[in-house]
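S.K.: can't give you the sequence, but here's the structure:
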């Protein structure tokens, strides 16, 4: 089975973020995993044992249970999702994909965004996309920034988003958001309006890329497809649910060098994105608001707890991430050179010195070894990860083999 077709089948049947499905793909390969999930081939215990014994799995120790336990866990999933395998038509999905000019990108593809691998066993199995696929290559060379926030922004939030995004996209920085109402839509629209880049913005959907949601954003999504990218980890036809919105937030954080929160209530999906960014070692910024505004309570909470740094203008981020270097460079070769020659601070060097080559160590361990606040270490690791100097495998950090 051709591997793109296999991954499309896996997305149709399996729930995202299932570590046992990742384990099966690693042990058996995507085609065999797809056959098993679609019940075209039974998963036999002896064959699973043999494949497991011959593998060099890098999955976390939590999955290194007995072969019988992992086998039973997979069988339970096959049974639980059996109705999906019986009711969904691969041929119909293929026809829909062709009519929409949509495509699927897998971890084996050259244009797979490597920063998604920082999610470990929570990374997407694959991603569906709409828009010129060659734009994915931009994400491998230019740092992207996510801008998320309230679905009911004030005029202040609207103005702050326009102000910050306009200056960021002037450096040809792609803006990532979730395609939702409020701050998401403002960020996408301003990026499309003001950016001179070939990839002004990316929308991560909580539904299939063939289902415009919300409906009033259909025209916005068309503009994003024409000039940017519309991405999703779920199959075509999948409807949006509250859980899907929270689930896709980890992908927004993983694709971004830095996340900016603009207006978020005390309980907000934007704060969920913020926490994913912190777990991945990405930088986090929050725009301060009025002390009387409930839409800024979440931002103030992040600032008060020292989880985010305040941002009042885009120039602060531009200088910190050296984005002016990218805006001054027009050809891809020079962009790649800049990405390979990062400016390393003393903190970056100290972290590099204590990181092992193979067996990763936790942020807490790094903090103990160099005597620095874990939050600062998380931010520095995000920078090193973007420049492909370090890797995160199941929340353990090590030097990237070169």
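M.R.: Right, received. Where do you want to start? Computed from a predicted model, the values in this text were never measured in an experiment.
S.K.: use CA for all of it now, contacts and neighbours both
M.R.: Will do.
S.K.: Can you show me the strands along the stretch 51-200 of the chain?
M.R.: Secondary structure of the stretch 51-200 of the chain (DSSP state E, counting those that start in this stretch): strands at 103-105, 127-130, 145-149, 175-177.
S.K.: Tell me which of those sits most buried.
M.R.: Comparing those by mean neighbour count (mean count of other C-alpha atoms under 10 Å), strand 145-149 comes out on top with a mean of 30.
S.K.: put this beside the first:
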């Protein structure tokens, strides 16, 4: 089989790229190692920037999102026993974010791809991506018990941090930058209606907590826990009690979360990682295959979407006008935005979490920074602009 663009990975970035290419008249094949059920239930981010929302609408994947998604005009910071709201539209000229789970984005994009897009193969285990001397790359994979070959004009790896595509870039041709954090997140899904209108980010002596939602009847909540935590050590009652303790403020004594059955628990390690460049010859990396951010800044899914938006525009320019200028600039264009998002995610993470080895002095610095955001319109505006994300056309500004 031959295709113009071979896409490895049917997460949101791979599926969105396939959709963008389809609308531009460029053929592609998507190979996904897992089965459809697994992909559609894979829990990840749930915050969509305005650019991501606008793009999903533009490719025809916005109908259910607009019906079921929850527009959020701000977040609440809780620290030192008080709460402070950051108003996004007021500080950013009207921009906001939307809560719509990655599982739902993926379901919508899969349905579109199967209905009218190019081939999408589930349970297609890719073994290697090979390219010699800049020739067209070859993807070798197993599907339905048979070893198969896909030749491509180009390959895009949307297969995540542990994916196969990254190995197609020789170690001598790339640089990696990484930071790990001395804590993880214990995340839960609960059949409990949120008692808050927007996300709550809480700094406390007991550790960080985040209250978010998936729908008006389902809460998504997180607790900072030590690395290596076993979810079996956390009973439902212990989780709820700890969330209440960390989210408490002096302004609302007795404030409690609505409790309900916890349907899922998982521990998420925290990592920052960037691979440069995001291209080698005819192989490109996008999303988690190229960069990872801690989830505190809600940037992972949105960075992945931006990567493939830029890449789809570059492929369109190549096949319609014969110009490689945008394709040649892909890595540099994306990395400028990636590093800004890495910095913001690092800032949010280190400002809100309690490092197990930090001193009382370090804690006071965190509280001072949070107090500055609450008191200074300039500091609040910077946070708001970073959180909602800049339009792609403004990246160079």
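M.R.: Everything's here; your move. Since this is a predicted model, take the numbers as computed values, not measurements.
S.K.: what's the TM-score here?
M.R.: The pair, once superposed, lands on a TM-score of 0.30 when counted by TM-score structural alignment, normalised by the length of the second structure; 181 aligned residues with a C-alpha RMSD of 6.2 Å.
S.K.: sorry, back to before: between the strands of the stretch 51-200 of the first structure, which gets nearest to residue 80 of the first structure?
M.R.: With C-alpha to C-alpha as the criterion, residue 80 of the first structure lies closest to strand 127-130 of these, at 22.9 Å.
S.K.: residues near the nearest residue to residue 273 of the first structure once chain neighbours are set aside, how many?
M.R.: Using C-alpha to C-alpha, 6 or more residues apart in numbering and skipping the chain neighbours, the partner closest in space to residue 273 of the first structure is residue 249 (5.0 Å). Applying other C-alpha atoms under 10 Å, we find 25 residues neighbouring residue 249 of the first structure.
S.K.: Residue 249 of the first structure and residue 275 touch, don't they?
M.R.: No: Residue 249 of the first structure is beyond contact range of residue 275, at 9.5 Å (criterion: C-alpha atoms under 8 Å).
S.K.: Same list, the strands of the stretch 51-200 of the first structure, but as JSON lines with distance to residue 51 of the first structure please.
M.R.: Compiled in JSON lines, those are given as follows (distance: least, C-alpha to C-alpha, whole Å):
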{"stretch": "strand 103-105", "distance to residue 51 of the first structure": "26"}
{"stretch": "strand 127-130", "distance to residue 51 of the first structure": "27"}
{"stretch": "strand 145-149", "distance to residue 51 of the first structure": "40"}
{"stretch": "strand 175-177", "distance to residue 51 of the first structure": "39"}
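S.K.: Against residue 298 of the first structure, how distant is residue 304 of the first structure?
M.R.: Distance, residue 304 of the first structure to residue 298 of the first structure, by C-alpha to C-alpha, to the nearest Å: 10 Å.
S.K.: Residue 382 of the first structure now?
M.R.: For residue 382 of the first structure, the distance to residue 298 of the first structure equals 23 Å [C-alpha to C-alpha].
S.K.: what's the answer for residue 223 of the first structure, then?
M.R.: When residue 223 of the first structure is compared with residue 298 of the first structure (using C-alpha to C-alpha), they lie 31 Å apart.
S.K.: Look at these two and report which has more neighbours.
M.R.: Each of residue 223 of the first structure and residue 298 has its neighbours counted (other C-alpha under 10 Å); residue 298 has more, 25 against 18.
S.K.: And the next helix or strand past the helix or strand where the more buried one lies?
M.R.: Taking DSSP states H and E as the definition, residue 298 of the first structure sits inside helix 297-304. Where DSSP H and E defines the elements, the next helix or strand beyond helix 297-304 of the first structure is strand 309-310.
S.K.: Name the helix or strand for the nearest residue to residue 213 of the second structure once chain neighbours are set aside, please.
M.R.: Leaving aside its sequence neighbours, residue 213 of the second structure sits nearest to residue 219 (C-alpha to C-alpha, 6+ apart; 4.2 Å). Remark: residue 219 of the second structure resides in strand 218-225, with elements defined by DSSP H and E.
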